[in-house]
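[1] what follows is a predicted protein model with its sequence.
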Amino acid sequence: MTIRPLIILPDPKLRLVSKAVETVTDEVRRLADDMLETMYDAPGVGLAAIQVGVPLRMVTMDVSKSETERQPMVLLNPEILSGSEELSTYEEGCLSIPEYYEEVERPAKVRFRYMTLAGETIEQEAEGLLATCVQHEIDHLNGVLFIDYLSKLKRDRVLTKFKKAARREAGGS
């Protein structure tokens, strides 16, 4: 397993719409292992393949609270089937937008479908942190970031901050 470099805002790759996983291959399994390793190392609770530069509809997640009892999930081609009218607000962060957190309102419960690495199709209901994480990661697959749910003023501030940081890192002013 390899820890892969994360794509960081304002990289335009984060806005790509990812392509479906057609077949579960050894390469797909290797990517899933690398993504889990990268997610745990970061540390984070979710990671979309595009965040490591691969535009595939693949997500890894683990919302367990304990390192000793990890519950890793790999979701291929995940999709939200329905969401509750009831909303909940969670403070979200993103490995591609490091050290920035903001409250985001989303459906409190969702029903979603995905394929496993074994090729099995699963439908599942989620609430709480899992529901938030599923929605956040599926957004990534569609080129949507959690900052897109913020006011224009807050979003512009974040983009400006990360553009300046990227210029500094590239050696510009």
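    Looks like it came in fine.
[2] only C-alpha atoms for contact and neighbour calcs from this point on.
    OK.
[3] the most centrally placed residue in the chain: which element?
    Per C-alpha atoms, centre = their mean, the C-alpha nearest to the average position across the chain is that of E137, at 3.2 Å. Per DSSP states H and E, E137 falls inside helix 128-141.
[4] after that helix, which helix or strand is next?
    helix 152-169.
[5] pull out the buried positions in that next one.
    Using 16 or more other C-alpha atoms under 10 Å as the test for burial, helix 152-169 gives V158, F162, A165, A166.
[6] whatever helix or strand A126 lives in vs helix 128-141, what angle?
    A126 belongs to strand 121-127 when assigned by DSSP H and E. Strand 121-127 runs at 120 degrees relative to helix 128-141, counting by axes from the mean of the first three to the mean of the last three C-alpha atoms, to 10 degrees.
[7] show residues contacting strand 121-127.
    For strand 121-127, the surrounding residues in contact (C-alpha atoms under 8 Å, 6 or more residues apart in numbering) are A108, K109, V110, R111, F112, R113, Y114, M115, T116.
[8] take the one below as the second:
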Amino acid sequence: MRHGAIPGSRGAVRPLRLFGDPALRAPCEEVTAYDAELARLIEDLYATMYAAHGVGLAANQIGVGLRVFVFDCPDDEDHRHLGHVVNPRPVAADGVTVRGPEGCLSLPGLEAGTPRHDHVVIEGATMTGEPVRIEGTGFFARCLQHECDHLDGGLFIDRLAGLRRRRALRAIRRAPWAPTGGADAVEA
């Protein structure tokens, strides 16, 4: 029995924006039109996320400044969570704060222990404008918080401090995809 198309199967893989690209630091605009263009963007986000072997992807990571992200992410019990959120807003972030490994498709190869809440609730809409509420724990909560940060112009390295932050910035400066402009470009 067929249950519809696989998310992203009709989408185009778009180039990922890498650290240093201004699109990653600009807060995204609210989506106001729930139309075919939005549906196409969501398909492209899925296609790009799967091609890059990610578990989540925000629209600004492909250069689109709209508040939308997709995910296909397990939680700590290995339950799969698949979906998208338009105009997401965190309504709860609580539980213990856990420092866990975190990476980003826009900072390829970089990973650092990043503090995140172990439980989060996100509210928003589907691509058709229907209200949606998503609750995540563990790794899935980390994913939801990570993608919401992207839509506000944030990166996981912004949550690092001290030695972890210095090591991450040093790794960025040495990366083959590092932005030009020296250390100042990396300290963004």
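    Cool, got the structure. Here the structure is a predicted model, which is why all the values come from computation and not from measurement.
[9] sorry, back to before: and the buried residues of helix 152-169 of the first structure as CSV, adding distance to D33 of the first structure?
    Shown next, in CSV, are those (distance: C-alpha to C-alpha, whole Å):
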residue, distance to D33 of the first structure
V158, 31
F162, 29
A165, 30
A166, 28
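[10] nearest to S88 of the first structure among these?
    Nearest to S88 of the first structure, judged by C-alpha to C-alpha, of those is V158 at 22.9 Å.
[11] all strands for the second structure, in order.
    56-58, 68-74, 80-103, 111-125, 131-137 (DSSP state E).
[12] would you turn these into a markdown table with distance to L41 of the second structure and mean neighbour count?
    Listed next are the strands of the second structure as a markdown table, based on distance: least, C-alpha to C-alpha, whole Å; neighbours: other C-alpha atoms under 10 Å:
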| stretch | distance to L41 of the second structure | mean neighbour count |
| --- | --- | --- |
| strand 56-58 | 11 | 28 |
| strand 68-74 | 9 | 23 |
| strand 80-103 | 11 | 17 |
| strand 111-125 | 15 | 20 |
| strand 131-137 | 18 | 17 |
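[13] a markdown table for these, including distance to C143 of the second structure?
    Formatted as a markdown table, those follow (distance: least, C-alpha to C-alpha, whole Å):
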| stretch | distance to C143 of the second structure |
| --- | --- |
| strand 56-58 | 7 |
| strand 68-74 | 7 |
| strand 80-103 | 9 |
| strand 111-125 | 10 |
| strand 131-137 | 9 |
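[14] just to revisit the earlier point, isn't the residue nearest to the centre of the first structure up against V45?
    No: contact criterion C-alpha atoms under 8 Å: E137 of the first structure and V45 do not qualify, at 10.0 Å.
[15] which neighbours do the two share?
    Going by C-alpha under 8 Å, 6+ apart, no residue sits against E137 of the first structure while also sitting against V45.
[16] ok, A126 of the first structure to P78 of the first structure distance?
    13 Å (C-alpha to C-alpha, to the nearest Å).
[17] so what sits against both of those two?
    F112.
[18] related to what we said a few turns ago, ok, average deviation of the helix holding E137 of the first structure from the second structure?
    Superposed on the second structure, helix 128-141 of the first structure shows a mean distance to its aligned partners of 0.5 Å (mean C-alpha distance after the TM-score superposition for the first structure).
[19] what range does that helix cover in the second structure?
    Under TM-score structural alignment, helix 128-141 of the first structure corresponds to residues 138-151 of the second structure.
[20] need the contact partners of the matching stretch.
    24-25, 27-28, 55-61, 65-69, 71, 73-76, 81, 88-90, 116-120, 122, 135-136, 155-156.
[21] what's the answer for stretch 9-27 of the first structure, then?
    Residues from elsewhere that reach stretch 9-27 of the first structure, judged by C-alpha under 8 Å, 6+ apart: 7-8, 50-51, 53, 55-58, 76-77, 96-97, 117-119, 140-145, 159, 162-163, 166.
[22] longest helix of the second structure, counting residues only.
    helix 36-51 (DSSP state H).
[23] that one maps to which residues in the first structure?
    Using TM-score structural alignment, helix 36-51 of the second structure pairs with 26-41 in the first structure.
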